[in-house]
Every structure is written in C-alpha cells, then in structure tokens.
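Undergrad: Model the structure of this input:
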Amino acid sequence: MSGGSLKKLMTAVDPAMIVVTTIAEGERAGCLLGFHSQSGISPQHYCFWLSKANHTYRVSLRARYFALHFLTSQDLALAEHFGTQSGEDTDKFSGVDLDPGEKGLPLLRACPHRLVLERLTLLDDGSDHVCLSTRVLSAHGSGIFEPLRFSETVHLDPGHASEERAIQP
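TA: Here you go, the predicted structure:
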C-alpha cells in the first residue's frame, strides 16, 4: 500500500481526538493525540500511542497512570492548547481548570468523558510513536457525546514535528 493510500484511508476514518494527561515524580504532562483504541473487552484494556518527540512521552516513561480525556466538538480550544505547545517550554496546565484525580492524575474539568488507566506495557517498534497498553481502572461519561474529530484539528501546528523525537531508532 502506498503512503498516499494509507493517508486517504486514515483521513476517511477521521478518529476522535483525546488529551492524555499523566504525572510522574510530581511532573505533570499532557498532549493531544488521535492514535488510540480499545484493545480488550474482558479484561478491559485500551491502547494509545505517544509521539517520541513529545515531553509527555518522556514523562510517560516514568508514569504508571494516565487519564484519557475524550474531546467534544466544543473543545477545539483545548485541543489547540494541548496540541500546539511543548511541555518543555510551558506549563500546559496553567490556566486550565483541573480536578484532582485518581492516582494523583490531573483531570481536565471541561472533559467529563474520560478513562483512567494503568500502564501494562510499552511497545517501541522503532517508529516515531510508542504504544502504551493499559488496563482500564475507571470510565466516566455523561450526557451527549459528539467527539472532536481529526479533520477538525488538522490545521493545528504541533509543538514538535515527529522528526524531533528524543530517541532515534
């Protein structure tokens, strides 16, 4: 399959966008991502992929727990906030309303649709992203949920390009 064909297929899929947050040794991190999927029913497992270029990736190497916040079509500003800045240069949580979460996780108050996860494994196959396989500790959601889609965020310039990854294969 050519790269153009893959891009066409993935554009048609138009995945829901999420913000992942975590904390390790008192250091908070979070970023926007679109690579994620349920990976087990019994037990309940979920996978998500982090860019090696991101500050969140480096913090995740030391983190055990994560929160995935499912963005709604009303959360474009939040997607821009977490998707266009680097945690190396700014505190992404400054000015964002947070709730203290399970396991000390920073939870985005504006995003009630979320999962709290415990890391099981991290898979690095040498690409520009790593896969975190997790166990679902809790799932939260209420009201109507219309997800923010990749096609609504494609115009955002990421805080780092994938070529800036910290560890080259």
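Undergrad: C-alpha only now, for contacts and for neighbours.
TA: Noted.
Undergrad: Grab the nearest non-local neighbour of residue 24.
TA: Of all residues not flanking residue 24 in the chain, residue 63 sits nearest, at 4.8 Å (CA to CA, 6 or more residues apart in numbering).
Undergrad: those helices in this protein, which residues are they?
TA: 3-13, 55-60, 76-83 (DSSP state H).
Undergrad: Tell me which of those helices lies nearest to residue 36.
TA: Among those, helix 3-13 comes nearest to residue 36, with 12.6 Å by CA to CA.
Undergrad: And that closest one, how far out from the chain middle?
TA: Centroid separation for helix 3-13 versus its chain: 21 Å, with CA atoms, centre = their mean, to the nearest Å.
Undergrad: cool, and stretch 106-121?
TA: Centroid separation for stretch 106-121 versus its chain: 9 Å, with CA atoms, centre = their mean.
Undergrad: What are the contacting residues of it?
TA: Contact with stretch 106-121 is made by 21-23, 28, 46, 63-72, 96-102, 132-142, 145, as judged by CA atoms under 8 Å, 6 or more residues apart in numbering.
Undergrad: one more, for comparison:
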Amino acid sequence: MEELDAFTRVLDYPMYVVTTADGDERAGCLVGFASQCSIDPPRFMVWLSIANRTYRIARNASHLAVHALRNDQKRTAELFGSRTGDDGFDKFEHVDWRRPAHGTAPVLQDACAWFVGRIEGHVDGGDHVGFLLAPVEHGPPGPVRPPLLRFGDVQDLSPGHPA
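TA: Reported below is the predicted structural model:
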C-alpha cells in the first residue's frame, strides 16, 4: 500500500460528477477514479464506491452521465461530494439539470463537458465497482478547453461517505 500511496500522491487527476437514475430515484456523486479505457470501440470506466448511494442506484440503472467540471465549480463538487442522498437530501434541487435524449441519467446544465454512457458491464475492484460505459450522447464541445477541477482542488472536502 505504501508504494501505491507514494505514486498516487503525485497525481492530480480530474474530478467528475457522475449521475444516474432508476425510475424516480436520482443520484450523483463526485468521482476521481475514471478514465477512457478504449479507443475503438470508445469506452470509459467509472469507479463508484460501494458505500455510496449513487452506486446502489447505478446497479439497476441503464446509463450513467459523466460531467467534467471547470476549476471554478467547487460548489458543485462540494454538493455532490460532501452531501449524501441517504438522508433524503435532493442534490438536484440545487443545480440546473435535464434529462437527456437517452433517458435516465440527469445531465448537469453547467458542466463544461458531459456524456451519457450505456452501462456495458461491471468490474469488482474491492471497495469500488467499475462501470464500463459506451457513450451514446454528449454535450457540444466548448470553444476552448477550460481548466478542469482536479483532485488538488477538492482534497479538503469532507466526503458524504467514507470510501
């Protein structure tokens, strides 16, 4: 574990908000473990903590939406990273969102980039489960590549759940 900690301590990876829905239940959380994992076919892997309500909703969902945030969106990161829906708190009442053409996963209106992915499979990773996504819809590209919200920007947040 020490060797991995020494390696990951130098990383400053992008943070994402991942949202999903199953029926009338919506959920979303702040995620740092995510990456493109295939070019052809295009695939993206998102890792959700098994302690998280978003994971419990996502297990029965067909799609996830993955949102990149600008570095000035720490309030959104705090909402999705420090609050839990387990206590009945509805995070979506505090942001502008819409349902995309491909159904269930809420799309945050102010994300600098987003895509909706169909869940193709799951991978057990210990205290996180990987969701393999096949992109089916995405937001329009912005005119410039904005500075993204990164792990270093949010490491002071108190998580809504332990990892």
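Undergrad: coming back round to it: show the buried residues in the contacts of stretch 106-121 of structure 1.
TA: Buried members of the contacts of stretch 106-121 of structure 1, counted by 16 or more other CA atoms under 10 Å: 21-23, 28, 46, 63-72, 132-136.
Undergrad: Kindly state which residue of structure 2 is aligned to residue 46 of structure 1.
TA: Here residue 46 of structure 1 is matched to residue 44 in structure 2, going by TM-score structural alignment.
Undergrad: so its match sits right up against residue 122, yeah?
TA: No. Counting by CA atoms under 8 Å, residue 44 of structure 2 stays clear of residue 122, with 11.8 Å between them.
Undergrad: Between these two, which contacts overlap?
TA: Residues touching both residue 44 of structure 2 and residue 122 (CA under 8 Å, 6+ apart) are residue 132.
Undergrad: re earlier: tell me which of the helices of structure 1 lies nearest to residue 35 of structure 1.
TA: helix 3-13 (10.7 Å).
Undergrad: need the contact list for the residue most central in space within structure 2.
TA: Note on structure 2: the residue nearest the mean C-alpha position is residue 18, at 2.3 Å, using CA atoms, centre = their mean. Residues in contact with residue 18 of structure 2 (CA under 8 Å, 6+ apart) are 28, 29, 30, 31, 64, 65, 66, 67.
Undergrad: Tabulate those residues (JSON lines), appending distance to residue 78 of structure 2.
TA: Output for the contacts of residue 18 of structure 2, formatted as JSON lines (distance: CA to CA, whole Å):
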{"residue": "28", "distance to residue 78 of structure 2": "12"}
{"residue": "29", "distance to residue 78 of structure 2": "9"}
{"residue": "30", "distance to residue 78 of structure 2": "8"}
{"residue": "31", "distance to residue 78 of structure 2": "11"}
{"residue": "64", "distance to residue 78 of structure 2": "20"}
{"residue": "65", "distance to residue 78 of structure 2": "18"}
{"residue": "66", "distance to residue 78 of structure 2": "16"}
{"residue": "67", "distance to residue 78 of structure 2": "14"}
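Undergrad: Just the residues you listed: which are in strands?
TA: 28, 29, 30, 31, 64, 65, 66, 67 (DSSP state E).
Undergrad: For the second one, which non-adjacent residue is closest in space?
TA: Closest residue in space to residue 29 of structure 2, ignoring its immediate chain neighbours: residue 80 at 4.6 Å, by CA to CA, 6+ apart.
Undergrad: What is the burial count for the counterpart of the one you found in structure 1?
TA: The alignment partner of residue 80 of structure 2 in structure 1, by TM-score structural alignment, is residue 82. For residue 82 of structure 1, the number of neighbouring residues by other CA atoms under 10 Å comes to 23.
Undergrad: Distance check, residue 82 of structure 1 against residue 138 of structure 1.
TA: 23 Å (CA to CA, to the nearest Å).
Undergrad: same check, this time on residue 74 of structure 1
TA: Taken as CA to CA, the span from residue 74 of structure 1 to residue 138 of structure 1 is 24 Å.
Undergrad: Was I right to think residue 36 of structure 1 contacts residue 68?
TA: No. Residue 36 of structure 1 is beyond contact range of residue 68, at 9.5 Å (criterion: CA under 8 Å).
Undergrad: Give the equivalent position in structure 2 for the residue nearest to residue 24 of structure 1.
TA: For residue 63 of structure 1, the aligned position in structure 2 is occupied by residue 61, per TM-score structural alignment.
Undergrad: and if you look at residue 133 of structure 1?
TA: Match for residue 133 of structure 1 (TM-score structural alignment): residue 132.
Undergrad: Check residue 35 of structure 1 too.
TA: With the correspondence set by TM-score structural alignment, residue 35 of structure 1 lines up against residue 33 in structure 2.
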